[in-house]
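**Q** take this sequence and fold it.
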Amino acid sequence: MTSSSLESAPWWRDAVIYQVYPRSFADGDGDGIGDLPGITSRLPKLAELGVDAVWLSPFYPSPQNDAGYDVSDYRDVEPIFGTLADADTMIATAHDLGLRVVVDVVPNHTSSEHAWFRAALAAAPGSPERARFHFRDGRGEAGELPPNNWASVFGGRAWTRVTEADGSPGQWYLHLFDSTQPDLNWDNPEVHDEFEDTLRFWLDRGVDGFRIDVAHAMVKAPGLPDWSADDRPMQGTAEITDDRRPPMWDQEGVHAIYRRWRAVTDSYDGDRMLVAEAWVTPYERLARYTRPDELHQAFNFDHCVAPWLPKEQQEVITTSLAGSEAVGAPTTWVLSNHDVVRHASRLGFPPATRGLGGIGPRDEQPDAELGLRRARAATLLMLSLPGSAYLWQGEELGLPEHTTLPDDVRQDPAWHRTSGEQVGRDGCRVPIPWEADAPSYGFGPGDASWLPQPPVWAELARDRQEGVDGSTLETYRAALRLRREHGLGRGSLRWLDERCGDGSLGLRNGDVTVLVTFDGEPQELPAGAEVLLTSGPLDADGRVPSDTTVWLRTP
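**A** Predicted coordinates:
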């Protein structure tokens, strides 16, 4: 893009978007569960942080079997979170503060409490009501076996058998996730129409965009064939290639859906946007979701999972930028979210030894000091790159994963469906701390907290870090200010070959030079360089120690 076109480019091309998990951000009424009034009350703090937009995980009516990703009504608000009027107030307040608002849409599955699914259970096999979902007769002499061998992402099989109205064992329905989350049948035109109406409902209320949950799963391969390559469907791994692609992920039909959705958002003023949660590899295939007539962004999970090693970081950044540039889209960086271990803990292990799955009290524990140092360095690297970036609530405080949650408080369906084999995602979802000496660390007006908060939350609370030079909060605030001032999100990257050695990386974006050290000897700063920001202190000789990122202005 030319400099003039960059100046007029839509907001989402370089936006820093802050993810809010409504249950765990701020509790306005003291019941221990976060809510929309609580979120609204804390929005000024996000404006002060310097983000451009807020993305909210689902707050729709739901039995909360999967923390709101089991939606029973896409056009209302779950009472534990508030009302539609509260949502309108939150959106208006955000806009008054200069913040855009992105909300979740969950199109792969509904809740089993959704009116459509209740109607399907009451209807006969072959009925229009069942055609909205994937109901199938079972295999075996009496239909006692599931229709295929697919497994649920949350553990166990991906099919549940229903009891028919006459009390007899009946058909099976597909659920790639929990049994309370039946998959919708996107071959049915009614499903298309329903979700386009849902998009318009929230666009009419002023939202600026949508994050699409499991955006690569809505269309399944014709005939729902067995998938025998693994015991369970894999997402976002190197094992998935174009000639070995599971029939439940990344099917070609999803692209037609997103062309229709893009037409909906394009019909509204204000550069409304769509971002995909799509665990798709290789990156060139993910980039196809962001072609000019499809979605605006897709989360870059290849970067999220890349080991903290210089060669691997350089390779994934280079590949990502090239793949996005080929379709004219921005690269969308992310290091943590509500589904993965917080990077302040994930990076507290030796590189390439720890995946994204949860950490429990019986697991090896991360090195907290090392993890935070690397997390701050990784964040400054991420925020120096061209494109858009997403922050997960609390990472600006340096929050680690809660790795010692008691078993009896866990709520993630993956924990329950696997009998504890999968620890689940509760550890990254614990309500965040605002005030060190307040009940529930300022999460709400009382002590109630739907998941227990660890004692370390006191020293990491926001009020303990405000105005403290070098704190994680102030480092984030400075990085976001400098990122905007220097136009890093709309810049271009050039690797500094003389700085890309075994233990470091160097790059230049506009007038900012970025030096990143990993494990190795301290690095000398370029002669005459002005230090703009560091992720951690330099050593006594002014050199850059290991696991540190420095932003510089060089002659």
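**Q** going forward, measure contacts between C-alpha atoms and count neighbours the same way
**A** Will do.
**Q** if I look at residue 146, how far off is residue 447?
**A** From residue 146 over to residue 447 the distance is 46 Å, taken as CA to CA, to the nearest Å.
**Q** these two: which is more packed in?
**A** Set side by side, residue 146 and residue 447 show more neighbours around residue 146, with 21 against 15, by other CA atoms under 10 Å.
**Q** with adjacent residues omitted, what lies nearest to that one?
**A** Spatial nearest neighbour of residue 146, excluding adjacent residues (CA to CA, 6 or more residues apart in numbering): residue 138 at 5.0 Å.
**Q** would you do the same for the sequence below? I want to compare the two.
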Amino acid sequence: MAQRTPARTPHDWWRSAVIYQVYVRSFADGDGDGTGDLAGVRARLPYLAELGVDALWFSPWYQSPMKDGGYDVADYRAIDPAFGTLAEAEKVIAEARELGIRTIVDIVPNHVSDQHPWWRAALTGGPERELFHFRAGRGDHGELPPNDWKSEFGGPAWTRLPDGDWYLHLFAPEQPDLNWAHPAVRQEHEDILRFWFERGVAGVRIDSAALLAKDPRLPDFVEGRDPHPYVDRDELHDVYRSWRGVADEYGGVFVGEVWLPDSERFARYLRPDELHTAFNFSFLACPWDARRLRTSIDETLAEHAPVGAPATWVLCNHDVTRTVTRYGRADTGFDFATKVFGTPTDLALGTRRARAAALLSLALPGAVYVYQGEELGLPEADIPRDRIEDPMHFRSGGTDPGRDGCRVPLPWVAEAPYAGFGSREEPWLPQPADWPAYAAGLQAEDPGSMLSLYRQAIRIRRTTPGFGDGALTWLPSADGVLAFARTEGLVCMVNLSETPAELHRDSRLLLSSGPLDDHGRLPQDTAAWLLI
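**A** All right, here's what the predicted structure looks like:
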């Protein structure tokens, strides 16, 4: 097993951690059936230790019919049979911990699967019906939805049942929303938290954390009306204060998926008695533009400062276009509404920018999330239309390519069947023909590869004072150049301009995302770490 330098701050490790997102279905296939599993994860733990990450965040690994990639949970206390067993999950948690790697699990509190026992009982007219949102329809015969809310996946957020009633689902129809005004819903989720904390997990990521509470009147949506009928309602904070009490019993931490434009409202979730951290989506969606990146960084740090919470930095995840593809396009930002088939991409340009962005994010104050395959420089894959599984594609009427392109199974060994993902069956999503060229085994032997850059950067980040949580000071720089100092003489420079940038005087180069020019200057779309 690989060994690593111990983390500097074991008690608040999460303030400076590098956290790796594992999408189990596409990570590694241990039994060769075409689906990633926990046996595959266990076999690749040495790889993750060598990468140097502090924790693994597992996208939902629970029993699920997989109508939305596992975010439709049928049983929170069982592992999906395609992935393994609860005993195997406990082994993953324990074996990772032996390597100094903590585990974060994903909780999906807004909704459950339509295969969940509560929902099945609700459909029979049992008392479980109160755990969901059922309403009569509008119109002369109840033929219209109860209100005008739209699903996050497109189309109405209501589906009519044969008995005439409608039920609410902010996502797919197979994901009925829970009624968080009911005490049994709150109690069940606190019990689920305890179940996983008692099995050794160090933290919990909360999916769609701002959507749980609904206005009990279920009114139509009116643009600009405050408060929103189902986003960021004040009663949510009582839920998370209660959850924080559970986490504190076990020394666990939370990271919330909170998409909010209002920085003051966002910061409320990070008060000392609520969530520890929340994902930073403004940085993830920000275009490759020096001014806008600096604004995003400043606003993020300002949001977190009043409540003393560390920022988190994310370049991509299982829901968004992969970084090297996004940065190689004319529009380098991210917006679900702009995703279309056939968008031109310059992968060489995108890769150069993604390498620079990696050093930028790893140098900023706080924690960093790395989505599996990001360290390999994987591009977004074009999935044949007849192989797409994502409900976002189907709910859009086939116009949105969906999210499967960033979920393609990883390449491990170039010369092995299916690039080493598994040995027997074709993977559940098809791998592009050039996938073997990105294999981890090949990249490990190439000092100029994306994997080598990530390994080196994370090692330097772990062993060099000044990285992680703490202060940031902007330095004078030319237009299009980001330059900031951390503590201990550490400086990060990123050149987004067309003009080569002079490095800071009296500095020693620790690492750069690409070669300097013949005059020792930083070229366009290149980042460098310096020690003054």
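**Q** any idea what the TM-score is?
**A** Once superposed, chain against chain, the TM-score is 0.96 (TM-score structural alignment, normalised by the length of structure 2); 523 aligned residues with a CA RMSD of 1.6 Å.
**Q** tell me the contacts of the equivalent of residue 55 of structure 1 over in structure 2?
**A** Using TM-score structural alignment as the criterion, residue 55 of structure 1 maps onto residue 57 of structure 2. Neighbouring residues of residue 57 of structure 2 by CA atoms under 8 Å, 6 or more residues apart in numbering: 19-22, 103-106, 205.
**Q** alignment lookup: residue 329 of structure 2 to structure 1.
**A** Aligned by TM-score structural alignment, residue 329 of structure 2 pairs with residue 349 of structure 1.
**Q** residue contacts, that match?
**A** Residue 349 of structure 1 makes contact with 366-367, 371, according to CA under 8 Å, 6+ apart.
**Q** list buried residues within the residues you listed.
**A** 366, 371 (16 or more other CA atoms under 10 Å).
**Q** so how far is residue 288 of structure 1 from the match of residue 329 of structure 2?
**A** As judged by CA to CA, residue 349 of structure 1 and residue 288 of structure 1 stand 33 Å apart.
**Q** ranges for the helices of structure 2?
**A** In structure 2, the segments counted as helices under DSSP state H are 38-43, 45-51, 86-98, 117-123, 183-197, 236-250, 263-268, 281-285, 290-304, 323-326, 347-363, 391-395, 440-444, 450-463.
**Q** neighbours around the nearest residue to residue 162 of structure 1 once chain neighbours are set aside, how many?
**A** Distances taken as CA to CA, 6+ apart place residue 170 nearest to residue 162 of structure 1, at 5.3 Å, with adjacent residues excluded. Look at residue 170 of structure 1: counted by other CA under 10 Å, it has 23 neighbours.
**Q** residues contacting residue 170 of structure 1?
**A** 137, 143, 161-164.
**Q** out of the residues you listed, who's nearest residue 246 of structure 1?
**A** residue 137 (21.7 Å; CA to CA).
**Q** OK, contacts around the closest residue to the closest one other than its chain neighbours?
**A** Distances taken as CA to CA, 6+ apart place residue 171 nearest to residue 137 of structure 1, at 4.8 Å, with adjacent residues excluded. Each residue near residue 171 of structure 1 by CA under 8 Å, 6+ apart is listed here: 125, 135-138, 143, 161-164.
**Q** and for residue 387 of structure 2?
**A** 429-430.
**Q** and the gap between it and residue 393 of structure 2?
**A** The separation that residue 387 of structure 2 has from residue 393 of structure 2, given CA to CA, amounts to 11 Å.
**Q** and what of residue 213 of structure 2?
**A** Counting by CA to CA - residue 213 of structure 2 and residue 393 of structure 2 are separated by 27 Å.
**Q** residue 137 of structure 2 now?
**A** Residue 137 of structure 2 sits 27 Å away from residue 393 of structure 2, going by CA to CA.
**Q** and if you look at residue 207 of structure 2?
**A** The gap separating residue 207 of structure 2 from residue 393 of structure 2 is 20 Å, by CA to CA.
**Q** kindly report the same for residue 492 of structure 2.
**A** 40 Å.
**Q** for the contacts of residue 171 of structure 1, pick the one with the most neighbours.
**A** residue 135 (26 neighbours).
**Q** touching, it and residue 175? I think so.
**A** No. Assessed by CA atoms under 8 Å, residue 135 of structure 1 is found out of contact with residue 175, at 10.2 Å.
**Q** relative to residue 268 of structure 2, how far out is whatever residue of structure 2 lines up with residue 42 of structure 1?
**A** By TM-score structural alignment, residue 42 of structure 1 lines up with residue 44 in structure 2. Going from residue 44 of structure 2 to residue 268 of structure 2 by CA to CA gives 38 Å.
**Q** just residue 247 of structure 2 next, same as before
**A** 18 Å.
**Q** who has more neighbours, these two?
**A** residue 247 (22 against 18).
**Q** spatially nearest residue to that one (excluding sequence neighbours)?
**A** The shortest distance from residue 247 of structure 2 to any non-neighbouring residue, by CA to CA, 6+ apart, is to residue 253 (6.3 Å).
**Q** if I look at the one you found, how far off is residue 319 of structure 2?
**A** Taken as CA to CA, the span from residue 253 of structure 2 to residue 319 of structure 2 is 23 Å.
**Q** who has more neighbours, those two?
**A** Neighbour totals were compared for residue 253 of structure 2 and residue 319, and residue 253 leads with 23 against 13 (other CA under 10 Å).
**Q** check contacts around the aligned partner of the more buried one in structure 1.
**A** Residue 253 of structure 2 maps onto residue 273 of structure 1 when the alignment is built from TM-score structural alignment. For residue 273 of structure 1, the residues meeting the contact criterion (CA under 8 Å, 6+ apart) are 12, 208-210, 265, 295-297.
**Q** so of those residues, which ones are in strands?
**A** 209-210, 297 (DSSP state E).
**Q** ok, the match of residue 329 of structure 2 to residue 368 of structure 1 distance?
**A** Separation of residue 349 of structure 1 from residue 368 of structure 1 (CA to CA): 9 Å.
**Q** where exactly do the strands run in the stretch 401-532 of structure 2?
**A** Secondary structure of the stretch 401-532 of structure 2, counting by DSSP state E, counting those that start in this stretch: strands at 473-474, 481-485, 490-495, 508-512, 526-531.
**Q** and these: which comes nearest residue 94 of structure 2?
**A** That would be strand 508-512 among these, by CA to CA, at 33.6 Å.
**Q** related to what we said a few turns ago, which one in structure 2 is aligned with the residue nearest to residue 137 of structure 1?
**A** In structure 2, residue 171 of structure 1 lines up with residue 165, judged by TM-score structural alignment.
**Q** what about its match, distance to residue 173 of structure 2?
**A** 14 Å.
**Q** likewise residue 305 of structure 2?
**A** Distance from residue 305 of structure 2 to residue 173 of structure 2, by CA to CA: 39 Å.
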